[in-house]
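Asker: Here is a sequence with its predicted model. Questions after.
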Amino acid sequence: MTRLRNHFDRELILLLIFSIFAVAALLSPGFFFRAHDADHTVFYLIEFDASIRDGILWPRWSPDHAMGYGYPFWVVYAPLAYFAAEVFHLLGVGFTASIKIVMALSALFGGWGMYALLRRWWGRNGIGRGAALVGGLVYVYAPYHLLTLYVRAAFAEYVAMAWFPWVILAFDDVVEWGGLRRIALAALALGALFLTHSATLMVFTPLLAIYLLFALVRKTIRQRREQESWRQVIGSFAQVVAAGLLAIGLAAIFLLPLAAEQGAVQQKDWVAENYLYQKHFVWPNQFVDPFWGFGFSDDPTGPNDGMSFQLGIVGVVLALVAAVVGLRRASHRRGQTAFFVVALLAVLLLMMPLARPVWDAFGPAALIQFPWRLLSTASLFLAILAGAAVGNTLGTGEGSQFPAAHVLGLVVVLASLAFTVPQYTDIQPIDESVQSIMRFELAYPDMIGHTAAVQEPFTESPLLPQYLAGEPLQKVALIAGSGEVETLRTGGSSVDARVNLDSPSTVLFYTYDFPGWRATVDGQPAAHRTEPPYGLIAVDVPAGDHRVSIRHGGTPDRDAGTWISVVSLALVAGLLIFDWSRTRRKVAKADGSRSRPT
């Protein structure tokens, strides 16, 4: 019974219950398709599912993008959030409902992670749990989180933010205590973030590195003050590096092809006019403006955007309390509080127009697209400082069961509750079909992706009428020679056709050529070429009756990345098993020593 009580954490249960109100809107049978990314959040899963059902275990290709020519979307876009949603879809849940389930679980997972992080830092006693409760709720109810969920419906980005506190917790454990198990867990957490959302990764990883450098320096100072050996600090640094490298190895299945093949797509599609960071800075008053809207970041020169960039009044007040009280009061966490105060201020400055020279100097920053994406890390720092404010002001020990923390947690919920109501829409059959992709690309032609081989932009294709009419797709045509062609099957990453040719002919597949495509004629490998001006796949076929097929598969960099990830995963599993086995032996030895007669 005592062991059960030790593991039963009332404040964690309370956190999860309070967090349900943040995602209660997801329990509605409808969705919010007027949110910025809602349409393609759903049809990305449709495309992902198509490749899974075509026998591709790690999808790279989206067959219906670019007016039906397809696009190597999963080469350039991290897929882990969609793997999670696909699990529910394969269990029989609808596309939209699968997305909603993962969104809801991510909110709870992120809040739990912040709770675990703050409880580790502020202790397992009553005040520590109170600090963790408030910080966890500030994280779940951060306005930017609710904006990402209900205004933007940015699925993968929302899931990625749930990993932030877990990554910090795991790496902080490596710095403080080290060990094989902690290295493995840190690698898993960071590797998962790598595989969830690329732009968020670019925002978070540099700040993580700076924090770890701070933590290592702090440990060095503590070790020297206690006149202990440098060996522990050097060992901690080596273990942090090992965990980071192992995380990269786990994500190599995505990162290596991304690095090797990104030049085969037109980069300007990802930094088009509407995505230029120069147009999306945040003005200082917007951080505290209580305005809430469902519009866009559409004021390139001023603070009159149609969406909110507020930090949240409760989080701001608690951060100020942490800065004033926490930095004045002697505490083993004072240096840490100071770090996050400075980090928060730095992140806020980087989102403002005055930081443009910094963005201009760092070329890859253009891929972040929106400086206000740094609100993801600002929300993280605010939640940490909220926990610090509670930990520094409510005293120590159990006290009177710290009701102040409970009341403060309720205030956090009530302050953001109005932001949890989306613009509901009914789910129509077209919303969960490939026709939604055509509808979207017709409305937003700037969102059509192009490979590097595309010489002429386009806004329609021969496949468009077939898609809109809901007809079976005819993805094959003759561009030289004569005869008959028939599309037999179109899969997520393959097309099969039958041709009956009067003479040697050229068969054109209405599919972008891209690394990984292979052609066969009657089951035998066949050469193919890239046909201008749209960069499609062309295959020369002899006269007669033949089956001509194309299938998207591996490349040397994809195969190498896959093997690196497999080996890294095996190493992680080995570290966990070895540590578990060693711990069991130590426990058994200790039990044996206690039971030995004297």
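Answerer: It's in. Residues are numbered from 1 along each chain as shown.
Asker: C-alpha from now on. contacts and neighbour counts both.
Answerer: Fine.
Asker: Helix or strand: which one has Lys100?
Answerer: Lys100 belongs to helix 95-122 when assigned by DSSP states H and E.
Asker: buried residues in stretch 426-437?
Answerer: If you call a residue buried by 16 or more other C-alpha atoms under 10 Å, then stretch 426-437 has these buried ones: 431-437.
Asker: Same question for stretch 456-466.
Answerer: So stretch 456-466, judged by 16+ other C-alpha under 10 Å, has buried residues 460, 463-464, 466.
Asker: Could you do stretch 485-495 as well?
Answerer: The neighbour-count check on stretch 485-495 (16+ other C-alpha under 10 Å) flags 485-488, 490, 492-495 as buried.
Asker: How far away from the center of its chain is it?
Answerer: Its chain's C-alpha centre and that of stretch 485-495 lie 32 Å apart, by C-alpha atoms, centre = their mean, to the nearest Å.
Asker: Just the terminal-to-terminal distance for that stretch.
Answerer: The straight-line separation of the ends of stretch 485-495 (C-alpha to C-alpha, to the nearest Å) is 13 Å.
Asker: In contact with the closest residue to Tyr424 other than its chain neighbours, which residues are there?
Answerer: In space, and not counting its chain neighbours, Tyr424 is closest to Phe32: 4.7 Å by C-alpha to C-alpha, 6 or more residues apart in numbering. By C-alpha atoms under 8 Å, 6 or more residues apart in numbering, Phe32 lies in contact with 38, 150, 153, 422-426.
Asker: Next one for the comparison:
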Amino acid sequence: MRPSWFSPTRPTAAGRVRLRWPDAWLPWLIALPIAWALWPGGLPNTADGRVHFIRAAEMIHTWQDGVWLPRWAENLGFGLGIPLFVYAPPLPYFLTGLLHLAGLDLETAFKGTWLLGLWTGTAGAYHLGRSRLGWRAGVVAATAFAYAPIQLRELFIQGNQAQYLAWAFAPWAAWSLIRIFETGRRRYALTLALALTGTLLSHNAAALLAMGMVAVLGLTLSGVTRSLRGLWLSVGGSVLGLLLSAWFWVPALLEGQYVHLDKIVASDFRQRFIPLEELVALSPPLDTGAINPYFPLTLGAVQVWMAALGAGVLLAWGVGRLLRPGSSWTGIRLEKLDGGSGLFFVAFSLFCGFMALAWSEPLWDLLPFLEFFEWPFRWHGFTALGLSWLCGLALVGWSRLLRLPAAAIEGATMLCVLLLMGSALVNLYPHKLAPNRQEVTPADVVRFEVRTGAVGTTSLGEFNPIWIEGALQDSPLVQDYLAGRPVDRLAGALPDGAEGEQLLNRAQEHRFRLRLPQPATVTLQLLYFPGWVAWVDGEPVAVRPQPGTGLLAVEVPAGEHELWLRFIDTPLRWMADLASAAAWLLLAFWVGLALMQRRPLSWPRRRLQIQGPTWGQVASLLGCVLLILGVRAAFPDRFRLESPPDQALPASRPLRADFEDQIRLLGVDPAPETAWPGEAISLVAYWRALQPLETDYAVYLHLDAPDGQTVATTDLRHPGDIPTSDWATGLYVRSPFRLAIPAEAWPIRYDLHLGVYDPVQGRNLAASPGSQWGASVGQLWVMPAHGSEPSAGLWARFGEAIQLVDVKYDLELSALVLYWRREGPVPDGLSIFVHLLDDQGVVLGQADGVPYQNLYPPDAWWPGQVVEDVRALPHVDVARTAAIALGVYELGSGRRWPAVDSQGQPLADDALLVRIHP
């Protein structure tokens, strides 16, 4: 295959690819500022970091009991056990455990896993760009990927280590596919299989997206290269990846009916879409005075603009081929493989970015499984991959288009690196917890569940066995754990007169000696789940769940017996294990055979050597990295905020409302003043704990009518996704709300109130200065959604600001429909009179008041809004009704406002007379 023009090449005598030594270290150098921000001090104070830390600790606890491939987490579920590792991909916790076994304390090992993910993703993006575009493009692509805002948000703010690690394997999967179609060699099918295995064992949702990416990219490259061998190798590599990881994903998928996976979606994805302006925004400075500082879900403005330039290169190439086939008048010559890859990454980036926007809602509803992704920003990890390749293309493509000399190309490369790293400086000041070198004991695991309510390390209990009725809230074992006593799984299990002794209590194995005066059902403090088997004196006996509690129950005959319990694989798990074992053995055999032949794995006999960077060029990149580190150290105040203890500087509207002596509202980013029925509004609240909190309070945002009736509400169980018991008193919490306006909401003015309540006791916390509805945080006008449009014109004017623009009569309702409009400010205390008069002017009946059942007085009308006012007329003798008098008056004095007709002529008695003939 002819080499791409992007990759300077030369033939070698040996015929092998030999990377220069500096080239192998470039990913480490590129990632150095991120690692420098991560490594010193304690762990970043992230939303999900503690959850993954606890899971890693629980993995290590099972290893200490000799179970090296666990499926059961003994200490979770308040010590009753949870089948966590049947459903939670285990690779992040394996890596932390291996680093811990190597001698690192658990905290350092946990950071080490983050660093492995950082290097894996950076190196993958580098080699993806380098393989066809050259090392300079690889450097830019790796920088764009590693410093993508979503990557740094996951690392320093969100803390979902599993998702971060899964994203890191995606560049390797794309690189493997391109190499498969470039060389047709089997070794790249192997790297594809390993990349997919890493993704499948890291994060379930990301794995589904990665499989979709591999399928579409493989079909695209197959179509442009017409390589049947490449297609079969890509399919084979994908199947091998599925087999290598089948021991995990097959049980997780097919045994999902044993847990509450229907609860895994905690919120509606429709509330999580990202505004377009946020998608392409620059990241603002992070506030060190916040527990969860604002971090927009942006793709990165620099990445987006550079990728757009890369797409322009592809456009110029396409135009050139269209206008002058076979020529290179634009200076760009691309092979089919490069063009196909480029078109894929353009379409892929646009599609993934589109899926994060509200415009994609029909696709979310149409495509299967997407509702389980829950967070549209999950697509960002893959969007960052496509953008990073296009950023590399932009560098080399425009260098060629502009015919830059070599020195200018070097300068452009370093400028791109500085722009990408510099735009991320605001994200390199993570808020960290105090260093803690203590190991996490089983008691700490249980204490975490008790304190946070995250039973089984999940907030909704989705991994709880289905045989538990209701939520798992406590167990008799908690006191044993917290007091440091041996765990007694026989607590409350034996009938009167029976005796029992616990002989063995390990992660997936328990033994007891029992003395029973009569046959009995022994219910252990252990949750039932398929895989638990029991023997009494060596004879197998059946186990079953106790109704309601879900505890494991065993029938034991009278007398003295030894009861032995073990958690083993079900037949389905055994089959999945065997399939994976066979795949790993096949892989080991193939690698061993190649090693015995003492030659590189399937390298082609004739090959071109891709030129790597010189030491001088590496020194230039090192200078850029050192410059970024120097700026970060010298000017921290330029790239971060620091709110005082009792303020939230990012809040656009400061407030001060205390909810008893527990929580203070510091301010809000208010909602818009107007909205339409069926629309959703956003509001951000800033809270601070006034003292260390033991209760996990919830907060709400209410949309209240003027009469106090709540017409819409949204509650947050954990404001900012952080339990209030975890709030530090010196820091604030940013809590975004999204409130849906009911489609049937009247088009009137509503009040917005924020409140705090105890979800366990069901008690609202009183707000100072004593509002029964919480703290008032603004007003909202709901605009009319539809209805009869008033005719153009003016019927009458009352005072200087109130207009009557139309009058209609609804025969079916026997109601008068008035259309009002306010053009300027008016005082409060106004009302509208509707009098039915006979031919002598005598009032036969009246229907005074303001629109919408007296809830919308003129002073509350939105300026310019046409207010529909439906008045049911009193039951009077229609034959005697000669006219209806309309006007505006002051409630206190009864004085009518001056009225003029459409021509500006004063009206008698300051009233408009309307004659109705039904």
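Answerer: That came through, no problem. Small disclaimer: the values here were computed from a predicted structure and weren't measured.
Asker: Now which residue in the first structure aligns to Ser131 of the second structure?
Answerer: Matched to the first structure by TM-score structural alignment, Ser131 of the second structure sits across from Arg120.
Asker: Distance-wise, check that match relative to Gly387 of the first structure.
Answerer: Relative to Gly387 of the first structure, Arg120 of the first structure is positioned 11 Å away (C-alpha to C-alpha).
Asker: Please identify which of the two sits among more neighbours.
Answerer: Neighbours per residue (other C-alpha atoms under 10 Å) separate Arg120 of the first structure from Gly387, with Gly387 holding more: 36 against 16.
Asker: What about the residue mapped onto Glu484 of the first structure from the second structure, how many residues nearby?
Answerer: Correspondence of Glu484 of the first structure to the second structure, assessed by TM-score structural alignment: Glu499. Residues lying near Glu499 of the second structure (other C-alpha under 10 Å) number 15.
Asker: surely Phe145 of the second structure meets Ala123?
Answerer: No. Counting by C-alpha atoms under 8 Å, Phe145 of the second structure does not reach Ala123; the two are 9.9 Å apart.
Asker: for the match of Glu484 of the first structure, what are its contacts?
Answerer: The neighbours of Glu499 of the second structure, taking C-alpha under 8 Å, 6+ apart as the test, are 514-516.
Asker: Out of those residues, which is nearest to Ala207 of the second structure?
Answerer: Leu514 (47.2 Å; C-alpha to C-alpha).
Asker: tell me the SS of that closest one?
Answerer: strand (DSSP: H, G, I helix; E, B strand; the rest coil).
Asker: Give me the nearest residue to it, chain neighbours excluded.
Answerer: Gly500 (4.4 Å).
Asker: Check for me that Glu486 of the first structure belongs to a strand.
Answerer: Yes. Assessed by three-state DSSP, Glu486 of the first structure belongs to a strand.
Asker: Pro472 of the first structure versus that one, what's the distance?
Answerer: In this view, Glu486 of the first structure and Pro472 of the first structure are 11 Å apart by C-alpha to C-alpha.
Asker: What residues in the second structure pair up with stretch 144-161 of the first structure?
Answerer: With TM-score structural alignment as the criterion, stretch 144-161 of the first structure aligns to 150-167.
Asker: Could you tell me how far the matching stretch lies from the centre of the chain?
Answerer: When C-alpha coordinates are averaged (C-alpha atoms, centre = their mean), stretch 150-167 of the second structure and its chain have centres 10 Å apart.
Asker: and what of stretch 542-555 of the first structure?
Answerer: 36 Å.
Asker: now stretch 577-593 of the first structure
Answerer: Put simply, stretch 577-593 of the first structure sits 37 Å off its chain's centre (C-alpha atoms, centre = their mean).
Asker: How about residues contacting it?
Answerer: Under C-alpha under 8 Å, 6+ apart, the answer for stretch 577-593 of the first structure is 180-181.
Asker: List the buried residues in the helix holding Lys100 of the first structure.
Answerer: For helix 95-122 of the first structure, a neighbour-count test (16+ other C-alpha under 10 Å) marks 95-104, 106-122 as buried.
Asker: related to what we said a few turns ago, do you know how far the residue nearest to Tyr424 of the first structure is from Leu146 of the first structure?
Answerer: 13 Å.
Asker: now Pro515 of the first structure
Answerer: With distances taken as C-alpha to C-alpha, Pro515 of the first structure is found 39 Å from Leu146 of the first structure.
Asker: Lovely, talk soon.
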